[in-house]
Every structure is written in C-alpha cells, then in structure tokens.
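Q: sharing a sequence plus its predicted fold:
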Amino acid sequence: MKSVPKLIRRFVGILLLSSILIVLINFIAFVVLMASYIPDKDASPYNIARETGKALQSSTGGNYVLSENMSAKLTDCGAWAILVDNNTLKVTWKTENVPSTIPNDYTLSDIANLSVGYLDGYPTYTGENEYGVVVLGFPKDSFWKHTQPSWDYSLLSNFPQIVLNVLFINIMLILAIYLIANMKLLKSVKPITKGIQGLSIGENVHIPETGVLSEISVNINHTSDILQEQKKQLRKKETARANWIAGVSHDIRTPLSMVMGYAGQLGNSPSLSETERKKATVIVKQSERMKNLINDLNLASKLEYNMQPIMKKEENAVAVVRQVVVDFMNMDIDDRFPIKWKTDDKLTVCNINADKDLLKRAISNLIQNSITHNENGCAIYVSVSTYNNKCIICVEDNGIGVSDEQIEKLNHTPHYMVCDTNTTEQRHGLGLLIVKQIMDGHSGTVIIDHSEYYGGFKTELTIPL
C-alpha cells in the first residue's frame, strides 16, 4: 500500500509548509507593524530632549533662550520643557505650555524618577545642559515607558535558542493536532485504496462502509458486486459457447467422415463418368477443408478458454522447426512450394520452455498460410535466430503478399476473420488466430509484416529463452 504513506507525506508536507509560511508571514507583518510605530531618529523623544538641552542657551540678565527651530519642533510634538538648576534643584526656565500641575521644586529622587518614568502622568525625557537638567514632557497618550526594566542576562544570551525551541514545539503541536484530527480520514483512505486496487485486478471487493468516506466505500462495494455478477454471467456464456463448439465439432465428425469415405469411393469408381468422378473429388476436397476448419475452430476455442493444457518442457527450437520443415518438404511432390532453410549453421541448439506439439502446430499454420494464399506457388523461407535473450522464428515467402491495410488488420484485429469475395475458396483466418493464442500461452509475441528481402508475406514469432 504505497499510496497511503504517499498521501500521508503529502498532507504532512502541506501542513509543515503552511506552518512555516504562517510563521514567516507573521514575523514579517510584526516587523513591518513595529517599524511603522517606532519613531525615526529625528522624532525620538530621547534625541529631542538631548537636542533641546544643547539648544537652550543663557542670555544677558540671567535669562535663557531656546532657538526658534527647536521651539517650533517642540510645538509640533506638543511637548513642553523646563530647566532644573543643578545647585538649587528649582525650575529656572520653562516653556509657555507647561501644565500648571508641574512642580517648580525637585529633589534628586524626583529627578531620578522622572528620567526613567513619568511626571504627573506625562512621559518625560531629560537632556544635558551646562546650567542644569532639561526635562521634556510629552502628551500623556504619546509614549509608553517601561519604568522598571530588569532582565536576567542568561535570558538575553539564550534568547535565540529559546525562540527556536518555542517555534519547534509549536510546529510539533500543530502537527500532532493535525494528525489526531485527520486520523479517521487516514484510516478510511487505506481500505478504499486497497479496494480500488482489488477492482483493477478483478477481485471481489468488500470494504467497511464506515468513517467519513463511507459513501465512497458504498459505491466501491456496489461496483464490485456489479463486476462480479458480470464476470459470472460472462463465464457462463463462455462455458456454454465452448461446450457448444466442442459438441458440434464432435457431432459433425462422424457424418463428415462418412461423406468423405463415400465420396472417395465414388471418385475412384470406374462405373462413373469422368465428370461425375471430378465432382466426387471436389466433395472430398471440400469435406477435408471443412474437417480442418472444425479442428481449427475447436482448438481455437480450447486455447481461448484455457481448456487446452499446455505441457511445457525444455525443447530445442531449431530441431522442432526443422522437423516441421522436413515434413512439408516431403509432402511437396510437385515442388510448387520449395522451403528454404535460412538458419545459421552455427546455431544448432536454441532451448526454450515450450509445448512441442503446439509449437509445431504454430509453425505448420504459418507455412500452410503461405501455401494457401499463393495458388501459383511460391518459395518459403524459414529461419531460427536468437537476439536479446529471445528465440525468433521467422516464416517468409516471395508470394503475392498483402496490402498495408491488411497488415494493419492482421496485427490488430482479434479474430482474423477474412472473407475473400474474389475467390470461391473463402479463408477463415483461424490459422493465424491459433498461432497468436499459442504464443500467448508461451509469453511470446507475433509480428505480421511485409517481407523485406523476398517481397511477400512475413510472420515473426518471439519466445523468451
């Protein structure tokens, strides 16, 4: 079940990626947000307080003067300012907008408190001046000051590691919550994927109809029931068809043998005229063709429904093919269909795991196919070779051949049925079908094509060594 772990890895990957993106987006948003609220260097209250302390100058008569630029800047900020004398700790100068609640006398403790905190609720900041301390006060809702900062140094030094640990723990918690929340879904996916795989190979599937994906489970079970019923009905039809073919073949053999026997006697009877004897000979010939057709039909049916046992054992393909070739040579009395043995003399042994009788039948069908389709005679070329750990048996001829369209049909039409309207001897094409079925039983292949060297018809059988 490779699909379930793959699905889980996909879910987990999406979860981790989403978590990392969320953290990253939050961090960027936090930085942008903080940057929008943190004042720049020129607007910092600390810098303004230091600048005010430097800008405040003493004039004649013991008065103090603040530059116009600095006064305008304080006005823009809504801030007020006072100068506390170093010696008397009294206010010796202040701006016009100083609130009335601001005292004029201070102690060292007051100065220490206002430098880090507030004065009457106003956030205050100090600046150095040669005559005292300049205190700037800003509106109450302008700044927030942390009045008692105190941090353990080890906390600050270990802060990056702490952040990483917290981030890792958060991701693990999110992952755990995600897996727990989707556990039922993951449990439902596994039997469904197993059921679909079972359907693809024709198994009877029934998976529990529970969980969040129960509707899919119901549909898969229903589909399995339909497929099994169709398979059962198809098996009945195939069995009935095979039994019918076998029964008809058996029932026809006896009367056909009688027809052939009596027709043979009539063909040799001296009491009949020459014309009548020729008619009897035609009856014998056509009866022989009918007998061969019945035998081919019966064998094709048995091979199609696996009723013909295939008894495989190690055979020398060169010897088997040579024996078939010799048998056909002995039958060709008038030498109208000479057979040429084109196998390399060095190749004497080519062992394959095969049923000898069925292999001989396949080679015989190919040679007979060349004979049947070339009434005016032709040369037949037979060869055995090996390539890429496979045994290749090739039967070619230099006869009339076939068209490209017929080649395409012979390679892709499952039944090879051919009806030649231009000849009285119609061809059923079962010979090539039987060859293909025999090769299927041997895990081999059949390739039908034009003969490149001889110009006729070519059939190539490939069987694993």
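A: Received it, and whenever you're ready, just let me know what you need. Numbering: from 1, shown residues only.
Q: from here on, contacts and neighbour counts on C-alpha atoms
A: Will do.
Q: what segments of the stretch 251-400 of the chain are helices?
A: 274-304, 317-331, 356-372 (DSSP state H, counting those that start in this stretch).
Q: the last one packs against which elements?
A: Same thing as helix 356-372. Contacting helix 356-372 under the criterion 3 or more C-alpha pairs under 8 Å, 6 or more residues apart in numbering; DSSP states H and E are the following elements: helix 317-331, strand 390-397, helix 430-441.
Q: report the distance from the longest one to the chain centre.
A: Read it as helix 317-331. Between the centre of helix 317-331 and the centre of its chain there are 49 Å (C-alpha atoms, centre = their mean, to the nearest Å).
Q: shouldn't Asp458 be within a strand?
A: Slight slip there: residue 458 is Lys, not Asp. Yes: the assignment for Lys458 is a strand, going by DSSP: H, G, I helix; E, B strand; the rest coil.
Q: residues near the nearest residue to it once chain neighbours are set aside, how many?
A: Nearest residue to Lys458 in three dimensions, chain neighbours excluded: Glu396, at 4.3 Å (C-alpha to C-alpha, 6 or more residues apart in numbering). For Glu396, the count of nearby residues is 28 (other C-alpha atoms under 10 Å).
Q: hang on, His95 packs against Ile82?
A: Slight slip there: residue 95 is Thr, not His. Yes: shown here, Thr95 and Ile82 form a contact pair, counting by C-alpha atoms under 8 Å, at 6.6 Å.
Q: of these two, who's got more company?
A: Using other C-alpha under 10 Å as the criterion, Thr95 and Ile82 rank with Ile82 on top: 23 against 15.
Q: residues in contact with the more buried one?
A: Val91, Thr92, Trp93, Lys94, Thr95, Val98, Val134, Val135, Leu136 (C-alpha atoms under 8 Å, 6 or more residues apart in numbering).
Q: take the one below as the second:
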Amino acid sequence: MKTFFRGIRRYLASAFLIIVLILVSNFVVLFYMMYSTTGGDGTSSITLRNTLESAGQDISLTENGYRMSKKGRNALKEYGFVWAMALNEEGKVIWEWKLPDDIPRQYSVFDVASFSRWYLNDYPVRVWNVNNMLLVCAQSPDEIAVLNLPVSVQQIVNFPYYIQLFVIVNLAVILLFVVIFGWRFYVSVRPISEGIEGLSRKEPVHLREKGSVRELAEKLNATSDILMDQEEKLSRRDQARADWIAGVSHDIRTPLTLIVGYSERLMDNPLLGEEEKEMAQTIQRQSGLIKQLIEDLNLTSKLSYDTFPLHLTTCAPAQTLRECIADIYNSGLQPQYSIEIAVTDEAEKFRLPADEPLMKRAIHNVLGNSIRHNPEGCQVNVRLSSDGQNLHYLFEDSGPGIPDEIVACLDAEEEDKNHRQKASERREAVSQPHIMGMRLTRQIVKLHGGTVYYYKRKNGNYDCGFVVPGDYFLAEDVTDTDRKAVSLFEKNQ
C-alpha cells in the first residue's frame, strides 16, 4: 500500500508540474505578444511605424508637385496599404497614391480627428505626422478592423490584480480537478492494489468487475481462482504424501520387528557357528538402520508439512548433549569409536527453550552420521560454547568429513525452498547421496530458530555445526527459566 500511495503522490506532483509549465509558457507568449503587438497584417507595430516614417520622409517637393519614389510606393504595397495621401496644415491633399474618387481632397480639423481614430469612407487608415505633413495610409476593409476601446485609469491600475486573480482562480480550478481525478483514480485502483496484496498473502481475491479497471479486476479474479485451485491441489498432494509415508512407516514396522526379533534369537542360538551369528548381528544392525531411516522419514515429513506438535520446555543443553553421548555408548558403541566432549562455562549456564526429544534427535543424527560413515572407526569431537545470546554446537571427526556433494545437495534443497527451483534442478538434488539425517537435523534446528552451517576442511570435505538462540543466566530460578524459555522462543519465531 505504501508503494501505491507513493505512486499517487507522484501522479499529483507530475500533474501539478505540467500545469505550472503550461501556465508559464502561456505567460511567456502573452508578454511577447504584448511587447510586439502586430499591426493586423502580420507586421509588428514597430515595423509599421518605421514604414510610415520612412514613407513620409520619402515624399519630396518637385517642379510637378509632391512626389514619392518608387521605393516608397513599393514599401506601402509590401505592407498591405491600398492607397495613401498627404495633407498639409490647411487639410488639403498635396500628394496622393491610388486615391479613390470618392475620397475627399479637403478635410477639416474635425474630419481629421474623426478618421484618425475610426474609418475614412469605410477604409481603416493609419495616420503619421512627418515633415509638417499628415501622411494617411489606408488598408483594405476586408483585412483590417479598427476597434476603439476606451479603458478607465482605474481598470489599468487594477490590471495587475486582475492578472493575479486570474492566475489564482485558474490554479484553484485546475488543482480541484487534479484532486478530483486523482481521488477517482485512487478509488478505482485501490481495490486492485488490495487484491494484489491479498494474492501475495495467498488469500482469495474477488474484486468487483466494473469501471475503468474492469479488465484488470477480471484478470486478478481469474488469477486468484487459479492460485487457490493450485494451493488446494498442493495441499491435498502434501497431505496424501504425508499419509502415505505414515502408512508405509506403520506397515514396515511389523515385519521389521519380526526381523529384529528373529535375528536376536539367531544370535543367542548355541547351535549356530560364529559366522552365522555375525550374519545375524549384521541383519540386526542393518535392521536398526532401516528403522532409524523410517523414523527419520516420518519425522521429516511431519516437520515439512507442519503436522508435528512442538512441546517446548526449558532444557540445559550441556546436560542434553551428555545424555545423547551416553545413549550412544549404552547402545553398544564399538571400541574403534570414541566421542570427546568440551563444554565451556558459559554453555553450562545456558538455557534453551526447545523440544528436548527433537534436539536429541538432531544431535543423534549428526553423531550417527560420523559413526555410520566411518566403518573403520574414528574419534568424534563435540564442542559446546555460548556467546551469551546463542548456543554453538560444533561436531568434528577424524574421518574424511561430509562430502562436498552432500553439502551441495543440502544447499540445493534450501535454495529450492527459497527460490522455487526448476523441476530439473530439483530432480538433480534428489539424485544426490543419502542426506535424510542431515536434512532432519536442519529442519529441527530451523524449527528452534537456529541455523545449520558447514565449514570446509583442507581435503575439500566439511564438518558440521549449528547455532541456536537462547539465554545465558544462572539456572537456580526454575520459574524464571520457564518464563524466559517461552518468551525467547516467541521472539525467534
């Protein structure tokens, strides 16, 4: 909506600027016309006066009377005069050029006063006093009209105020129309803007299809229907996928339980040799991996579709980490594996608002990856530290580390979620090595407001770590701890 109002302001500013430019250009033209008023035939008043002055100077007394040179007569023709005459001080015509027969040759003072301001036998005339003569030049009545408009002095004095009033009234009217049109534009486009915002929030949009934006409203409504239909289909697809995964997981548990049970009986059977017992032990171990994979698949499906309830409690991360490592040792960790833990004093005092079983699952997945992918044995180093606001987990092992293609695959999946990759890119990510455990770890950490990161070794592979927000304080006050756990988690949502 802010962008929309910014567009309206720009529209009004542009309209106002155009109006100002038009008014300025009009005043420029007006003042130019006032400065060089034309004489009616396309010539300016200054040029016309110069022509009359030059023509009057060109009349000279000869033996045959007063004469005008050919140059002077051509000048009169050029400026549209149809006849001309010169009067002496007694009002008698002493020179004439194309003077019609119906024009008098003698004039009184009253006659001169009359035709100098009006017409002479329907001819508009121009009068010029030069060399003690009165030069009278007539123009065609079909081309020139004479208007005698007397103006009072008060009107002339008030003329600047009239101009100001004219400008103010015009600006007010123009601004009124600009505001009216801008408001109408805003009213017609506002539903479109609200509809677009609704689409961005995946809300159904149904606009009234009328007015100047009818076609745009129709297209937005059609787009909304398409998006809602796609959203419904995606929701049904995701639900079907989650139900299918849950059903398959449930169906596999029964035969898997039988396999594990029979393998244990075979391991305890004294009639079998060592080789057969090792085979039974391998079956049991691989069955455990399958069980873990099914649980991870089911859990990551629930986390992906937001169907897993999160049970927050305030936990001590250092204690949780030690319990995870103890569980791994108690489950029968082979002697070629060892896990070293280092916890800083700040991390010991750190409290984390979290779903503790989920956090244990994330830690188990990272440690389990190090054990599973190093069959010849390795040493796993776990460091837990805090900067006062965040808790830092760091996992390193003496094995080759996480392969680059797995990290690239995880990054591709994250990019797919954020930027909606093409189908071909998604298929390429799926075809990468098995990453179920790391994917689940990232989902759990992200659910708690944290971030999983990978840092590169010298051999090109990676180690893993993650950061989770919490709080650092003394842990004696359990009530205060619980209160802070809830507030911290809400803050990080």
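A: Alright, I've got the coordinates. None of the values given here were measured: they were computed from a predicted structure.
Q: coming back round to it: for Lys190 of the first structure, find the nearest of the helices and strands packed on helix 356-372 of the first structure.
A: For Lys190 of the first structure, the closest of those is helix 430-441, at 35.2 Å, according to C-alpha to C-alpha.
Q: and the next helix or strand after the closest one with strand 390-397, angle?
A: Downstream of helix 430-441 of the first structure, the first helix or strand assigned by DSSP states H and E is strand 445-450. Using axes from the mean of the first three to the mean of the last three C-alpha atoms, to 10 degrees, the direction of strand 445-450 of the first structure lies 30 degrees away from that of strand 390-397.
Q: show me the contact partners of strand 445-450 of the first structure.
A: Contacts for strand 445-450 of the first structure (C-alpha under 8 Å, 6+ apart): 401-402, 407, 410-411, 435-436, 439, 456-463.
Q: strands of the first structure, start to end?
A: Per DSSP state E, the first structure carries strands over the ranges 56-58, 64-66, 80-85, 91-94, 118-119, 122-129, 132-137, 313-316, 339-341, 351-354, 380-387, 390-397, 445-450, 457-464.
Q: need the helices and strands packed on helix 356-372 of the first structure in TSV with distance to Ile174 of the first structure, can you?
A: Listed next are these as TSV, based on distance: least, C-alpha to C-alpha, whole Å:
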stretch	distance to Ile174 of the first structure
helix 317-331	67
strand 390-397	58
helix 430-441	56
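Q: looking at the strands of the first structure, which is nearest to Pro5 of the first structure?
A: strand 457-464 (36.7 Å).
Q: distance from the chain centre to that closest one, please.
A: Distance, stretch centre to chain centre, for strand 457-464 of the first structure: 34 Å (C-alpha atoms, centre = their mean).
Q: mean distance between it and the second structure after superposition?
A: Mean deviation of strand 457-464 of the first structure from its aligned counterpart in the second structure after superposition (mean C-alpha distance after the TM-score superposition for the first structure): 2.6 Å.
Q: out of the contacts of Ile82 of the first structure, which is nearest to Ser67 of the first structure?
A: Set against Ser67 of the first structure, the nearest of these by C-alpha to C-alpha is Thr95 (12.1 Å).
Q: how about that closest one, nearest residue that isn't a chain neighbour?
A: With C-alpha to C-alpha, 6+ apart as the criterion, Thr95 of the first structure has its nearest non-adjacent residue at 5.6 Å, and that residue is Ala81.
Q: any idea how far Phe138 of the first structure is from that neighbour?
A: Distance of Ala81 of the first structure to Phe138 of the first structure, given as C-alpha to C-alpha, to the nearest Å: 9 Å.
Q: would you confirm that Arg117 of the second structure contacts Ala145?
A: No: checked against C-alpha under 8 Å, the pair Arg117 of the second structure and Ala145 is beyond contact range at 11.8 Å.
Q: what does the residue nearest to Thr95 of the first structure align to in the second structure?
A: Using TM-score structural alignment, the equivalent of Ala81 of the first structure in the second structure is Ala84.
Q: contacts only, for its match.
A: Glu96, Trp97, Lys98, Leu99, Leu135, Val136, Cys137, Ala138.
Q: so can I have a markdown table of those showing distance to Ile435 of the second structure?
A: Formatted as a markdown table, the contacts of Ala84 of the second structure follow (distance: C-alpha to C-alpha, whole Å):
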| residue | distance to Ile435 of the second structure |
| --- | --- |
| Glu96 | 115 |
| Trp97 | 113 |
| Lys98 | 112 |
| Leu99 | 114 |
| Leu135 | 111 |
| Val136 | 110 |
| Cys137 | 107 |
| Ala138 | 106 |
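Q: between all of those, which two are separated the most?
A: Largest separation among the contacts of Ala84 of the second structure by C-alpha to C-alpha: Lys98 and Leu135, giving 13.9 Å.
Q: more crowded one of these two?
A: Counting neighbours by other C-alpha under 10 Å for Lys98 of the second structure and for Leu135 shows that Leu135 has the greater number, 26 against 9.
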